[in-house]
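*Asks:* Provided below for reference: sequence and predicted model.
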Amino acid sequence: MSLLEVKDLRLSFSGPPLFDNAAFNIAERECVCLMGRNGCGKTTLLKILAGEASADSIEIIKSPHTHIAYLPQEVPTDLRGEVFAVVSQGLRSGLESYEGEVLVHTAISRVELEPTDLCENLSGGQKRRALLARALVSQPDLLLLDEPTNHLDIPSIDWLENFVKRLDCAVLFVSHDRAFVRNMATRILELDRGQISSWDASYDRYLELREARLEAEERQNALFDKKLAAEEVWIRQGIKARRTRNEGRVRALQKLRQERSERRERQGQVKMR
């Protein structure tokens, strides 16, 4: 069952649109990896879904009770104080004091920290656990994770994988960690040239399917460019192109030129580690 559906997502700065009428959906309890080259808009998309950034236009279809929590890529440099106080910041408003306290203690226990631990004394991985608890204490239906394995050692990544797999919510994450994506993703969303495509496949199968699609796209573009080049040669013949019976061909050439000018080429590759 669909938990969240996004339609008509548009956002432009300078240059080509970051999102060009993009659309996608997230189902309940699935773990989806959002992939794309650096700078294509992955973090921006997570922030839009989290309500921390805005789009030029967007339609989000979800239940009024659907709650989204976001764990950003970087640990704040000013993260200080007891873990209990930090995690409590994630509580939803309207909870009774006792109920909120139980939720905070439960979340802290799940990430294997102590309520009285001081965040300034924690390791980088432990700070991420505290922030994860702060996100989970709100009991989200969808958890957004931006590069969750950054700066983590192998044992911490293993812990995170096992923890996320046990969550009772949907997860949308961005990662350049090949092993993490391979172990976690049940589906791939690819952000490419302003569009979002869904690949209902494992990470390795997605790579195979994407390569085949790109090869087909290159062949199609080559045929298009060859036809356009031939028509450009014809139009330069001059008077023949101005004859009435050739006006349709001239209009067709103008359309080819327009299509070619609107084509967005791939910029760079997704860098995995």
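*Replies:* Arrived safely. Here the structure is a predicted model, which is why all the values come from computation and not from measurement.

*Asks:* drop to CA atoms for contacts and neighbour counts, all remaining ones
*Replies:* Fine.

*Asks:* can you pull the buried residues of the longest helix seen in the chain?
*Replies:* In the chain, assigned by DSSP state H, the helix with the most residues is helix 203-235. By neighbour count with 16 or more other CA atoms under 10 Å, helix 203-235 contains the buried residues Tyr203, Tyr206, Leu228, Glu231, Ile235.

*Asks:* point out the other helices and strands that that helix packs with.
*Replies:* helix 178-184, strand 187-192, helix 247-262 (3 or more CA pairs under 8 Å, 6 or more residues apart in numbering; DSSP states H and E).

*Asks:* mind doing that once more with 6 Å?
*Replies:* The contact analysis (3 or more CA pairs under 6 Å, 6 or more residues apart in numbering; DSSP states H and E) places helix 203-235 against no helix or strand.

*Asks:* buried residues, the first helix or strand past it going along the chain. List them.
*Replies:* Going down the chain from helix 203-235, the next helix or strand is helix 239-242, by DSSP states H and E. Buried residues in helix 239-242, counted by 16+ other CA under 10 Å: Ala241.

*Asks:* hey, where'd the helices end up in this protein?
*Replies:* Secondary structure of the chain (DSSP H): helices located at 42-50, 83-88, 97-110, 124-136, 154-165, 178-184, 203-235, 239-242, 247-262.

*Asks:* adding distance to Phe13, write these out as TSV.
*Replies:* Output for the helices of the chain, formatted as TSV (distance: least, CA to CA, whole Å):
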stretch	distance to Phe13
helix 42-50	12
helix 83-88	35
helix 97-110	39
helix 124-136	30
helix 154-165	34
helix 178-184	30
helix 203-235	27
helix 239-242	40
helix 247-262	17
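
*Asks:* can you tell which of those helices is closest to Cys33?
*Replies:* Nearest to Cys33 among those is helix 178-184 (6.8 Å), distances taken as CA to CA.

*Asks:* chain center to that closest one: distance?
*Replies:* Per CA atoms, centre = their mean, to the nearest Å, the displacement of helix 178-184 from the mean C-alpha position of its chain is 15 Å.

*Asks:* likewise for stretch 256-273?
*Replies:* For stretch 256-273, the distance to the chain centre is 19 Å (CA atoms, centre = their mean).

*Asks:* now swap in stretch 175-189 and tell me
*Replies:* On CA atoms, centre = their mean, the centre of stretch 175-189 falls 12 Å from that of its chain.

*Asks:* got the angle for the longest helix of the chain vs helix 247-262?
*Replies:* 140 degrees (axes from the mean of the first three to the mean of the last three CA atoms, to 10 degrees).

*Asks:* from the buried residues of helix 203-235, which is closest to Leu46?
*Replies:* Leu46 lies nearest to Tyr203 out of the buried residues of helix 203-235, by CA to CA, at 20.3 Å.

*Asks:* check it against this one:
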Amino acid sequence: MNLVNLESVSHAFGPKPLLSDVSLGVEQGDRVGVVGRNGGGKTTLISIIAGELRPDSGRVTHTRGLRVGVLSQRDDFDPASAVQDLVLDGRAEHEWAGDPTIRGILANLLADIDLSARAGDLSGGERRRTALARLLIGEHDLIILDEPTNHLDIEAIAWLAGHLAQRRSALLVVTHDRWFLDAVSTRTWEVVDGSVERYEGGYAAYVLAKAERARIAQAAEERRQNLMRKEIAWLRRGPPARTSKPKFRINAAEALIADVPPPRETVELMKFASARLGKTVADLEDVTLHAGGPGAGPLVLDRCTYQFGPGDRIGLIGVNGSGKSSVLRLLSGTVEPDSGRVVRGKTVRLAHLSQELSELDPSRRVLETVEEIRKYVQVGKKEWSASQLLERLGFRGEEQWKVIGDLSGGERRRLQLLRLIMDEPNVLLLDEPTNDLDIETLTELEDLLDGWPGTLVVVSHDRYFLERVADRCVALLGDGRLSMLPGGVDEYLERRAAGNALSARAAGTASAPAVASSGSSGASGASGPADSSGPSGGLSAKELRELQKELGRLERQLDRLGAEETSLHAEMAQAASDFERLAKLDAELREIGARKEAVEAEWMTLAERLDD
């Protein structure tokens, strides 16, 4: 059953047409991801579908009694209203507390927010999560989400994807988070040049199908060009019979990605990075760090020792407030550790992309503010001019002469990134670089970073971007250490889930009344039957403590093996021309890899015991 139909819909913003004669429909059960460039008409399209915006021409029809829930990029909360009243809409406590779905939404989106707090006292991120929780608690036939992952960490994004997958509502979502698109959508709409191109499947299928369309179009153009050349040659030769037209075989979709080289030559880039950087980039030695300064705020690092080497491409993961930005500021020298020291290499040229945009002069023009840094830059083996790089990141033609004060937030973010790269750093610290960037620009940025030699540390909630540009992941899990994640984001989510389960079990054990046996008393009685297997065969408090201790030992062992692996990679980069040395190092690397696999398997076994 069709829920919404658009017939020959057109809409313009000023002189710019955003939608031109668009006809489409949203059916019951549809799960549609909407993509396109910033300013291309995505928000206009979903606003028309939601009934919030009337098109200039055309017809929009909704099925009778359609319940539409919309998460826009702005909320209209009364500043004096309490969060509980906004989200729960007058439900009695026994009503919402007894509903596991509502409890899950509150626990995953509003766990750190006081439900009695006024909306006017919330930060922008807290207001956003409040609006999302309010929407998800309601019952809707069609849910429309505009950038729902903004202000959510990786864990919350994974939960939201799982929650939406279980709902029966039709879904229409605009987001630049490509992992989230793949997780929740079964169809993709691309808003481009006033039309809406439709593709089956999520983001990965859309990319493949779009590449196939481009390949077919290119093949058709090649056929036309070949035919033209043959016709011209025939005309010049005179009357001989024409040669047969060329025949082009259409390959399967898999051919588009077959035999494609890796996005970056890791060994070559590490070798180049080693030459430019030397062996030392940034070494943390017994560092203790609090987020708010010495002894103030949450503890981020506790006597932590870690080495960032030349050519490392590290994704830093953690929940909001875990101290990821503080670690980047520590590496950049903006803040000093409470104790311990940070040793930086003498050849380090560091650039730090923060979440602020204050360094851009609003009165300058785009091209001028880039060229004042440098007119040409070497990225890998290729030299680029400032104008060429601007074009790659979406500033085409006259847009390079815009005044910065007239740019949108996403355009300023792109410009800020480009100025950093133009300064030719050899260490890049990127704090949420994907904020306000559309998918096309993200793809260009990823391609640019693929050829960039140097050390990269990136903090991002965009899982696709993180896994695309980083070679390994490190997590802040609240234990004061930088923990290696050989399994990437998936391992982080598993370890977080195991940690939460352990905390819940420990809390349950502590709060449960001790059951003393008739033959025991005092402490011995409390640790008798009550400490043994519970009704569901759970672990005793002593076993939980021992398992937690053993997990910690295995994690430290994984960290050490990861550091050895990093060191070997650096040695291999330096010995690139010594094949005998490379063979020996490769054998050592394989041995360490086998040991890591064994330790990881042991860790997973223990984690599963905690989950049982």
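*Replies:* Structure's in. What do you need? Predicted, not measured: the structure shown is a model, and the values here were computed from it.

*Asks:* closest one to Met272 of the first structure among the helices of the first structure?
*Replies:* helix 178-184 (5.7 Å).

*Asks:* average offset of that closest one relative to the second structure?
*Replies:* In the superposition against the second structure, helix 178-184 of the first structure averages 1.4 Å from its aligned positions (mean CA distance after the TM-score superposition for the first structure).

*Asks:* would you indicate which residues of that helix are buried?
*Replies:* Neighbour-count burial for helix 178-184 of the first structure flags Phe180, Val181, Met184 (criterion: 16+ other CA under 10 Å).

*Asks:* redo the residues you listed as CSV? Include distance to Phe224 of the first structure.
*Replies:* As requested, the buried residues of helix 178-184 of the first structure are exported to CSV (distance: CA to CA, whole Å):
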residue, distance to Phe224 of the first structure
Phe180, 39
Val181, 36
Met184, 39
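
*Asks:* that older thread, from the chain's centre, how far out does the longest helix of the first structure sit?
*Replies:* 26 Å.

*Asks:* now swap in stretch 98-117 of the second structure and tell me
*Replies:* 24 Å.

*Asks:* how about stretch 251-269 of the first structure?
*Replies:* The answer for stretch 251-269 of the first structure is 26 Å, by CA atoms, centre = their mean.

*Asks:* show me what that stretch is in contact with.
*Replies:* Arg37 (CA atoms under 6 Å, 6 or more residues apart in numbering).

*Asks:* Thr101 of the second structure: how many residues sit nearby?
*Replies:* Using other CA atoms under 10 Å, Thr101 of the second structure has 14 other residues around it.

*Asks:* tell me how many other residues crowd the closest residue to it other than its chain neighbours.
*Replies:* Distances taken as CA to CA, 6 or more residues apart in numbering put Ile137 closest to Thr101 of the second structure, at 7.9 Å, once the chain neighbours are dropped. By other CA under 10 Å, 18 other residues sit near Ile137 of the second structure.

*Asks:* ok, Glu52 of the first structure next?
*Replies:* So Glu52 of the first structure, with other CA under 10 Å, has 11 neighbours.

*Asks:* with the one 4 residues further on instead?
*Replies:* Using other CA under 10 Å, Asp56 of the first structure is surrounded by 11 other residues.

*Asks:* just Leu131 of the first structure next, same as before
*Replies:* Around Leu131 of the first structure there are 25 residues (other CA under 10 Å).

*Asks:* same check on Arg91 of the second structure?
*Replies:* Around Arg91 of the second structure there are 12 residues (other CA under 10 Å).

*Asks:* so what's it up against?
*Replies:* Neighbours of Arg91 of the second structure in contact, by CA under 6 Å, 6+ apart: none.

*Asks:* ok, now Arg505 of the second structure?
*Replies:* Counting by CA under 6 Å, 6+ apart, Arg505 of the second structure makes contact with nothing.

*Asks:* state the distance from it to Arg545 of the second structure.
*Replies:* 11 Å (CA to CA, to the nearest Å).

*Asks:* about what we covered before: what's the closest of the buried residues of helix 203-235 of the first structure to Gly100 of the first structure?
*Replies:* For these, the nearest to Gly100 of the first structure is Tyr203 (38.5 Å; CA to CA).

*Asks:* tell me how far the closest one lies from Ile26 of the first structure.
*Replies:* 17 Å.

*Asks:* how much space between the nearest residue to Val83 of the first structure once chain neighbours are set aside and Ala133 of the first structure?
*Replies:* Distances taken as CA to CA, 6+ apart place Pro115 nearest to Val83 of the first structure, at 5.1 Å, with adjacent residues excluded. With distances taken as CA to CA, Pro115 of the first structure is found 11 Å from Ala133 of the first structure.

*Asks:* which one's more surrounded, these two?
*Replies:* Comparing Pro115 of the first structure with Ala133 by other CA under 10 Å, the one with more neighbours is Ala133, at 30 against 18.

*Asks:* just to check, that one is in contact with Ser109?
*Replies:* No - applying CA atoms under 6 Å as the test, Ala133 of the first structure and Ser109 come out as separate, 8.8 Å apart.

*Asks:* how many neighbours does the nearest residue to Cys119 of the first structure once chain neighbours are set aside have?
*Replies:* The shortest distance from Cys119 of the first structure to any non-neighbouring residue, by CA to CA, 6+ apart, is to Arg80 (5.1 Å). Per other CA under 10 Å, the neighbour tally for Arg80 of the first structure reads 15.

*Asks:* Arg80 of the first structure touches Leu122, doesn't it?
*Replies:* No - using CA under 6 Å, Arg80 of the first structure is not in contact with Leu122, being 9.7 Å away.

*Asks:* would you map the helices across the stretch 251-400 of the second structure?
*Replies:* Using DSSP state H, counting those that start in this stretch, the helices of the stretch 251-400 of the second structure run over 266-277, 324-332, 366-371, 386-392.

*Asks:* before we move on, the earlier item: the residue nearest to Val83 of the first structure reaches Val87, doesn't it?
*Replies:* No - Pro115 of the first structure is beyond contact range of Val87, at 8.9 Å (criterion: CA under 6 Å).
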